[in-house]
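Chemist: sequence-free structure coming up:
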């Protein structure tokens, strides 16, 4: 399963500031997957999209994957915020699930997708972000 294969920030508390630092050192983008227990589309992304071998390989190569279930216990620290996972999602403007947020090595949100994406569409998104083609998207 993807969540055990790739490098993941995977604890009750998530220090996104440290993850940004790690992204800078490894020259990777950060992919934050926001989801909620009981969401069928979230589960579908976990079981199909993220479990796809090609998707796994792309994420492992170019991203630091951060899995945030907003109903889980724990605090997210990021850019001066230190709040619950649910409050974090709301504070940054993403109270809809699933949401995939892509941050660059400076901690800037550079791209997002809200809602379910199948494997092929998500691979396109990963390529768009890893090649920084989001700079060309209006």
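Modeler: Structure's in. What do you need? Nothing here was measured: the structure is a model prediction, and the numbers come from that model.
Chemist: can we go C-alpha only for contacts and neighbour counts from here?
Modeler: Will do.
Chemist: Touching, residue 78 and residue 16? I think so.
Modeler: Yes - here residue 78 reaches residue 16: they are 5.1 Å apart, a contact under C-alpha atoms under 8 Å.
Chemist: Please identify the helix or strand for residue 33.
Modeler: Residue 33 is part of strand 29-35 when elements are defined by DSSP states H and E.
Chemist: ok, second structure coming up, stack it against the first:
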């Protein structure tokens, strides 16, 4: 450690290799945090859920009875992290997701290009076009890319599992969600 005296006579202590340590720390944080925010580059598994790109999910849903679920998130979103830590790891949520949906993760602030219903746009433009302004927001699409509905905010695991089943089973076209919840508890 070197000691240096500033113009006012105060001691300034600094580590000789401070630039090297800063570079090492910066590299570590870029590795740790830099790769985790844009989750939609192909099939990935996280918290027991297989996540698809939007293009893959739409192609698969178009040839099956499943729908597309888009989890709209942001890297700074505390409630998104709560969904990821408390809701997505729950087995019943994973089972309902797998049974009814091809799930997609989308950062609403990303400038990465996507294709939605044949139109090129950024993820940020997509979020804006469907008026998503807060995160998390849960978006449901049919196999043709038509928006069935969206639900903003943190949703506890038991309610989220029921919401996935409600939309996935097409009950949303027949009864209200509150009635569905009451009937599913019987």
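Modeler: Happy to help now that I have it. No experiment lies behind these values; they were computed from the predicted model shown.
Chemist: what's the TM-score for these two chains?
Modeler: TM-score for the superposed chains, counting by TM-score structural alignment, normalised by the length of the first structure: 0.85, backed by 133 aligned residues with a C-alpha RMSD of 2.1 Å.
Chemist: Give me the mean distance between the strand holding residue 33 of the first structure and the second structure.
Modeler: Overlaying the second structure shows strand 29-35 of the first structure at a mean distance of 0.4 Å from the equivalent residues (mean C-alpha distance after the TM-score superposition for the first structure).
Chemist: Can you state the residues of the second structure onto which that strand aligns?
Modeler: Under TM-score structural alignment, strand 29-35 of the first structure corresponds to residues 67-73 of the second structure.
Chemist: any residues touching that stretch, and which ones?
Modeler: Contact with stretch 67-73 of the second structure is made by 57-58, 61, 80, 100-108, 127, 135-143, 145, 168, as judged by C-alpha atoms under 8 Å, 6 or more residues apart in numbering.
Chemist: Taking the centroid of the first structure, which residue is nearest it?
Modeler: Nearest residue to the geometric centre of the first structure (C-alpha atoms, centre = their mean): residue 32, 1.7 Å.
Chemist: burial measure for residue 166 of the second structure, as a count.
Modeler: 22 (other C-alpha atoms under 10 Å).
Chemist: likewise residue 140 of the second structure?
Modeler: Other residues close to residue 140 of the second structure by other C-alpha under 10 Å number 22.
Chemist: tell me the contacts of it?
Modeler: Counting by C-alpha under 8 Å, 6+ apart, residue 140 of the second structure has contacts 67, 68, 69, 70, 147, 148, 149, 150, 167.
Chemist: Closest one of the residues you listed to residue 27 of the second structure?
Modeler: Set against residue 27 of the second structure, the nearest of these by C-alpha to C-alpha is residue 70 (31.4 Å).
Chemist: Tell me which of the contacts of stretch 67-73 of the second structure fall in helices.
Modeler: Those of those mapping onto helices are 57, 58, 61, 80, 100, 127, 168, per DSSP state H.
Chemist: No further questions, thank you.
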